[in-house]
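A.B. asks: sequence plus the predicted model coming up.
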Amino acid sequence: MNKTMLILSLILSYGIYSDEPLNRGTTDGAFTTLMLASPDIDKYVDTLKSNTSAFSATGASDAGVCITRSGNEYAGQMMVWSAFPSVEAALVGSLKYDPQQAPESFAQLREPKYGVTWKAAKPWRLDPGYERVQRVNVPTDKLQDFVAAMTDLEKAIIEAGHSDFFNGVFLPIGGGTHEAQTVMVRSATPDASSFGKLFDEYFDGEAAWTDEWLALQAVGGTIISDSFEECEQTYSAN
């Protein structure tokens, strides 16, 4: 059953002050992410797959990892993500596991940076892949237009033959100075090849979705960071 987010929750999560509710098109559920640095990413991911106790303890429905492949801010950059049925469940779940008190088998394989909870501002399909991730500072009176333009762009790209493409716009809750005053945009394809084809279409002047891309740029906003992540699901409660 769909639940409508109150405008107050969006004000608190994004730090904006607007007279219009920004809850159209949101989905049930929420995500948490733990940003990490790992000296041995492959070994750490294997450890997560073999020991899922942290995910089950927090009540996550699904979980996985995203490894930063370009645009790194530090060596070994990655994150662990967890999906929850609601923001309430995400916040409560985050209190059931302290990454600073992890077993030695985990602690020696990663350095926690910070955690944050996310709420989707538009429908998001849980299908991890090769994802372009941008933090964008959107003018406070343009957020709803930005989300609508991202939705239009997604639709146009899918109709152009890229059926596995999708966009996400996420509002941060409790991300400290790291995520303040920005939204996270995730544009996902199954693999790097699929994403590369989108760029080639655009630069070759063959993109049928050019108008929607230009409309998104016209909304405004400043890109604060830009990276590519390779994501996978490593846990499901079902």
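C.D. replies: Thanks, I have the structure now.

A.B. asks: from here on, just use CA atoms for contacts and neighbour counts.
C.D. replies: OK.

A.B. asks: ok, residues contacting the lengthiest strand in the chain?
C.D. replies: Longest strand of the chain, by residue count under DSSP state E: strand 222-236. Contact with strand 222-236 is made by 48-49, 52, 55, 61-72, 128-138, as judged by C-alpha atoms under 8 Å, 6 or more residues apart in numbering.

A.B. asks: which members of those residues are classed as buried?
C.D. replies: 48, 55, 61-69, 72, 128-138 (16 or more other C-alpha atoms under 10 Å).

A.B. asks: what comes up buried for the longest helix seen in the chain?
C.D. replies: In the chain, with assignment by DSSP state H, the single longest helix is helix 143-159. By neighbour count on 16+ other C-alpha under 10 Å, the buried set for helix 143-159 is 143-157.

A.B. asks: against that first model, consider the following:
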Amino acid sequence: MKKISRLILSLALPLMLSPAVFADDHAQEATMKGSFTTIHLSAPDIGKYVDALKNDMSAFQAMDATAGGYCQTMSGHDYPGQMMVWTGFSSIQAAMVGPTKYNPSTTTKRISKLRDVKYAVTWKPIKPFKLAPGYERVQRFKVLPQNVPAFVAAMSDLEIALQEGGHPTFSNGVFLPIGGGKHESQTLMIRSVTPTPELTGAMFDEYFTGKAAWAGAYAAVGQYIESIESDNFEMCQQIYAGN
């Protein structure tokens, strides 16, 4: 526990001391305010479970969520039926209080039969992030604590380079896990988002031509990554918006 606590503090402290790192005039809708929680699940019939979620927003309402949705894993699965339900909150405090008002492990029998809960975690965005769910590459990187500010700055530079290089709908986010147990304690989560798989695929095709104007910004990110711990694609959708 002490080791994990030290890691969280060592990751967060340089971010608090370096606010200039996060200035981003190119994404006015992006923000570092608020927090997210994710509940990671296995659902034998994802479509049926998602329909049940859409037909009953009481969980999001009970938690005073600002937004809510789901992500279905499309590749890089750790287990069959892999997906997660995400919830947005106005603050970390709200994200921690919310689950005390709704416990997914004690939900109705009808819902519990549709999925198996794996684990839950709280996330804090540590670079400006625009909530625009779509087709998302989700990676988990190990980054040395002292390199986190430079890594986040490089991710912001990459976002701008891609947007100015012909991909205006691209965005990315960097998230710090809080209370993720053994599942989410040693890595940062990176989400690279476009609206559709076609747009994501086009970026890959452009990169492999060797002529992408943003290739240098992409390479610059790599110098701060100690290891890549996971890599998958998710299709995400927002299904709830709070007041």
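C.D. replies: All right, it came through fine. Please read these numbers as outputs of a predicted model, since none were measured by experiment.

A.B. asks: overlay them and tell me the TM-score.
C.D. replies: TM-score for the superposed chains, counting by TM-score structural alignment, normalised by the length of the first structure: 0.92, backed by 228 aligned residues with a C-alpha RMSD of 1.6 Å.

A.B. asks: what about Thr187 of the second structure, distance to Trp123 of the second structure?
C.D. replies: The gap separating Thr187 of the second structure from Trp123 of the second structure is 12 Å, by C-alpha to C-alpha, to the nearest Å.

A.B. asks: what touches both of these two?
C.D. replies: Joint contacts of Thr187 of the second structure and Trp123 (C-alpha under 8 Å, 6+ apart) are Leu176, Pro177.

A.B. asks: picking up where we left off before, which ones among the buried ones among the contacts of strand 222-236 of the first structure map onto helices?
C.D. replies: Leu48, Phe55.

A.B. asks: going by secondary structure, the residue most central in space within the second structure is in what exactly?
C.D. replies: Most central in the second structure under C-alpha atoms, centre = their mean is Arg191, positioned 5.1 Å from the mean C-alpha point. Here Arg191 of the second structure sits within strand 188-194, counting by DSSP states H and E.

A.B. asks: what range does that strand cover in the first structure?
C.D. replies: Taking TM-score structural alignment as the measure, the first structure aligns residues 183-189 with strand 188-194 of the second structure.

A.B. asks: mean distance, that stretch to its aligned residues in the second structure?
C.D. replies: Compared with the second structure after the fit, stretch 183-189 of the first structure shows a mean deviation of 0.3 Å (mean C-alpha distance after the TM-score superposition for the first structure).

A.B. asks: Gln101 of the first structure maps to what in the second structure?
C.D. replies: In the second structure, the residue matched to Gln101 of the first structure (TM-score structural alignment) is Thr106.

A.B. asks: ok, its match to Glu206 of the second structure distance?
C.D. replies: 48 Å.

A.B. asks: those two: which has the busier surroundings?
C.D. replies: Set Thr106 of the second structure next to Glu206 and count neighbours by other C-alpha atoms under 10 Å: Glu206 wins out with 14 against 9.

A.B. asks: for Thr194 of the second structure, see how far away the more buried one is.
C.D. replies: 15 Å.

A.B. asks: map Asn172 of the second structure onto the first structure.
C.D. replies: Looks like Asn172 of the second structure aligns to Asn167 there (TM-score structural alignment).

A.B. asks: the second structure: matching residues for the one helix or strand Glu212 of the first structure maps to?
C.D. replies: If you go by DSSP H and E, Glu212 of the first structure is part of helix 210-219. Aligning helix 210-219 of the first structure against the second structure (TM-score structural alignment) gives residues 215-224.

A.B. asks: try stretch 147-155 of the first structure
C.D. replies: Stretch 147-155 of the first structure corresponds to residues 152-160 of the second structure when matched by TM-score structural alignment.

A.B. asks: and if you look at stretch 122-132 of the first structure?
C.D. replies: Using TM-score structural alignment, stretch 122-132 of the first structure pairs with 127-137 in the second structure.
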